[in-house]
Structure formats: structure tokens, C-alpha cells
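> I need the structure of the sequence given here:
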Amino acid sequence: MQYWLFKSEPDEYSIDDLKAEPNQTGRWDGIRNYQARNLIRDQIKEGDLVLFYHSSCKNVGVAGSAKVVSAPYPDPLQFDPESKYHDPKSHPDQPKWFSVDLKYDQHAKSFLSLSKIKSLPELAEMVLVKQGRLSIQPVTEKEWKFISQLIKIS
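From the prediction side, this is the model:
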């Protein structure tokens, strides 16, 4: 099992939106960054755990957790001309972009802000701190356990 941090703008898709989905399961789509795409396509697996991170908002930070419940598959939005994530250069026989399904696990009992994360020496080496802009990031098991205790998730 691996651990990840997935960033989402809560006005577009929040942890509350994931929780409100049928079976509390939703598609993580719209990734249009090659590095994040490669992580989805090549490394993220069913059963991996995810820190759900709210970005580009007033309260930036870890809002809760989720679990990857599918293998990677082609993001259907890339083929939809009506979608803002449409990619006319992508074809069903050779897709460029991939998605996974996430299942809601729980809200953080104690929201963990980015400023708090940056202040903690135990998290100084996180990809979030070192390379903050990436929308999908690996998290080490040690970082996952430390954050899980801070936000009081099991």
C-alpha cells in the first residue's frame, strides 16, 4: 500500500462532495499535468490511502482521507467536447489522461493547515513542502502516520 496527497479546490470538488456521492465514491478526474498523470497511471493502485487536501481557498490544508477503490482508467472527460477538460489530441485508442475512483473515508477531526504543516519539523521533507504545486503527491508512511495522529483519523 502507498500513501498520497490529492489536492482539490473545494469550490470545484470538496471532501463534502466526495462524501455526498453515491456510495461515497467519486471519480478523480481532470488531471492535466503530466507528472500527476504519470503517478495516477503508473503508481497509484487500488487500496492506496489518500489525504484529501483543499487548495486555492481560504483554509488550505488536509480536510480528511479517502481510499483508492479502482485501478487507473482513461479519464472520460478528455473525450467530451463539452468538458473544460476535453483534449482534442487524445484518442480512445491511445488516451493521454487517467482517473481513479476514490471512496470517502473520513473528515479530519482537526483540520491541518498548510502553515501548520510547514511549521512541523517532522513534515519538513514532504513533497507538499518541497514541491507544493503538484496536485497529486506521494506521502511516506511515516508522514501518513504522523498526519493521521494530528488530524485524528484512524
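
> going by C-alpha atoms from here, please, whenever you check contacts or count neighbours.
Will do.

> hey, where'd the strands end up in this structure?
3-8, 25-28, 49-54, 61-68, 73-74, 98-113, 136-139 (DSSP state E).

> closest to Lys152 out of the ones you listed?
Distance to Lys152, taken as CA to CA, is lowest for strand 98-113 among the strands of the chain, at 5.6 Å.

> how about that closest one, which residues are buried there?
98-108, 111-113 (16 or more other CA atoms under 10 Å).

> ok and that strand relative to strand 61-68, angle-wise?
140 degrees (axes from the mean of the first three to the mean of the last three CA atoms, to 10 degrees).

> name the helices or strands packed onto strand 98-113?
The contact analysis (3 or more CA pairs under 8 Å, 6 or more residues apart in numbering; DSSP states H and E) places strand 98-113 against helix 15-20, strand 25-28, helix 34-42, strand 61-68, strand 73-74, helix 141-151.

> mind redoing it with 10 Å?
The contact analysis (3 or more CA pairs under 10 Å, 6 or more residues apart in numbering; DSSP states H and E) places strand 98-113 against helix 15-20, strand 25-28, helix 34-42, strand 49-54, strand 61-68, strand 73-74, helix 141-151.

> one more to put side by side:
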Amino acid sequence: MPHWLFKSEPSSWSWDRQVAAGAAGTPWNGVRNHSAKLHLMAMEVGEQGFFYHSNEGKAVVGIVEVIRTYYPDPSDATGRFGMVDLKAVEPLAEPVTLEMVKTQPELADMALIRNSRLSVQPVTDEEWRVVRKLGGL
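Reported below is the predicted structural model:
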């Protein structure tokens, strides 16, 4: 099953707010990059991803799960972009910072390092395993 990484600035949408949304989850809206859009379109219900605090904190802080597949984003007046719905699954015991990721040879090709501006990214099985371990899971 594919894994993902979702980036959000905590001042806009934080892990704590995602957790507070509960099992109903929330839409992951506002994506306006075509590569990120394609990743959203590829997602299936039940797939999981890392929740990453970008700019402020720069760390993987939790795990989310896709609970609704791709559908139109009503905030996009052009009608070209969409979103998925996510719910929080569990926090990492320890945040995995960008600096920690950069020190791991197994993560050298991770999109978080190679394409740092992409807001929704694929994560390989090996990257998933390593980051979870670093995070205490």
C-alpha cells in the first residue's frame, strides 16, 4: 500500500487541529500544484501518510489516514484542483526533524529532501519504516 507525506504550516493547520477533528477528519484542501494533485488523485481510502509541520518546526509529527478519495476542491475557482479527506491516526512518540532525515543514508532520495517544496509527496516503504522507527513507532 502506498504511503504519503502531507505538509502543513502549523499556523495554518497543525497536527493538534487535525487530531481535534477526530474520526470525521478534514479535507486536505488548497493544493495548487499539479504534481501534488496527481498524488492526491492516486490515493485510496486506508492509505496512510506522515503529517509534516513545514516552515515552523520542520518535522514529521504524526500519521494520518485517507478517509475519502479525491474530489473537487470548492475553494478552487478554476475547477482544476481537488482534495482528499484525512483523519489523524497517531502521533509520533518523537518528532522526526528535517535535520534528522538529512542524516539518514536510507532517506537520501526522499522527496522531502529532493523536492522540498512539494506539499503532498509519495513515501517509499523503506522511508516509511525508517521515519516511523526514528519517531519511536
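
> sorry, back to before: could you dump the strands of structure 1 to TSV with distance to Ser14 of structure 1?
Output for the strands of structure 1, formatted as TSV (distance: least, CA to CA, whole Å):
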stretch	distance to Ser14 of structure 1
strand 3-8	7
strand 25-28	11
strand 49-54	7
strand 61-68	9
strand 73-74	22
strand 98-113	11
strand 136-139	15
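
> between these, which one is nearest to Ala36 of structure 1?
strand 136-139 (5.4 Å).

> show me the contact partners of stretch 71-79 of structure 2.
Stretch 71-79 of structure 2 has contacts (CA atoms under 10 Å, 6 or more residues apart in numbering) with 27-32, 40-41, 80-85.

> so who does Gly57 of structure 2 touch?
Gly57 of structure 2 touches 9-10, 95-98, counting by CA under 10 Å, 6+ apart.

> show me which of these is closest to Glu126 of structure 2.
Using CA to CA, those come closest to Glu126 of structure 2 at Val96, 15.3 Å.

> pretty sure that closest one sits against Leu134.
Yes - using CA atoms under 10 Å, Val96 of structure 2 makes contact with Leu134 at a distance of 6.4 Å.

> shared neighbours of those two, which are they?
Going by CA under 10 Å, 6+ apart, no residue sits against Val96 of structure 2 while also sitting against Leu134.

> reformat the buried residues of strand 98-113 of structure 1 as a markdown table; add distance to Pro74 of structure 1.
Converted to a markdown table, the buried residues of strand 98-113 of structure 1 look like this (distance: CA to CA, whole Å):
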| residue | distance to Pro74 of structure 1 |
| --- | --- |
| Phe98 | 4 |
| Ser99 | 6 |
| Val100 | 9 |
| Asp101 | 11 |
| Leu102 | 15 |
| Lys103 | 18 |
| Tyr104 | 21 |
| Asp105 | 24 |
| Gln106 | 27 |
| His107 | 28 |
| Ala108 | 30 |
| Phe111 | 32 |
| Leu112 | 32 |
| Ser113 | 32 |
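
> among the helices and strands packed on strand 98-113 of structure 1, which comes closest to Tyr3 of structure 1?
That would be strand 49-54 among these, by CA to CA, at 5.0 Å.
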